[in-house]
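*Asks:* Just a sequence and a predicted model for now, questions to come.
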Amino acid sequence: MSKEGIEGAAQKHIGEAKEGVGKAIGDNKLVADGLGDRAAGAAKETFGKAKDAVHKATD
């Protein structure tokens, strides 16, 4: 897996944690931050997967 894919997956999980904690303590800003991190992480992870696919196709 590419560096981007790993970073994206990590960011997505951090976002999920932030969202969960924010919901648990009633902090809407933390929930929003978590949702943003999840979306950004998912995009980065998808980019990493696409990059891997291109790399495999050109080998």
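*Replies:* The structure has been received and is ready for your questions.

*Asks:* From here on, just use CA atoms for contacts and neighbour counts.
*Replies:* Will do.

*Asks:* Name the residues that touch the helix or strand hosting Ile14?
*Replies:* Assessed by DSSP states H and E, Ile14 sits inside helix 3-25. If you take Cα atoms under 8 Å, 6 or more residues apart in numbering as the criterion, helix 3-25 is touched by 28-49.

*Asks:* try it against this one:
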Amino acid sequence: MSTEDRLEATAKNIEGKAQEAAGEITGDKQDQAEGQAKQAEASAQHAVENAKDKVKSAID
């Protein structure tokens, strides 16, 4: 996983956590859901990049 991709996924995860927390504080269910979706997207991005790393390691 490239450093740039890792940072992008981590930033999206942090953004999602912050948005979810803000939604919890304000009672905004849509913000909570959007924050959770961003976290899920970041998790999926990490999984894809980890799979790429495993394939690359197997080839090398």
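*Replies:* Cool, got the structure. Since the structure is predicted, the reported quantities are computational estimates derived from the model, not experimental observations.

*Asks:* In the helix holding Ile14 of the first structure, which residues are buried?
*Replies:* Across helix 3-25 of the first structure, burial judged by 16 or more other Cα atoms under 10 Å covers 4-20, 22.

*Asks:* I'd assumed Asp53 was in contact with Met1 of the second structure.
*Replies:* Yes - Met1 of the second structure lies in contact with Asp53 (Cα atoms under 8 Å); the separation is 5.9 Å.

*Asks:* So for the residue nearest the centre of the second structure, what's the nearest residue that isn't a sequence neighbour?
*Replies:* With distances taken as Cα atoms, centre = their mean, Ala42 lies nearest the centre of the second structure, 1.6 Å away. Leaving aside its sequence neighbours, Ala42 of the second structure sits nearest to Ala9 (Cα to Cα, 6 or more residues apart in numbering; 4.8 Å).

*Asks:* Quick check: Ala42 of the second structure vs Lys29 of the second structure, distance?
*Replies:* Ala42 of the second structure sits at a distance of 20 Å from Lys29 of the second structure (criterion: Cα to Cα, to the nearest Å).
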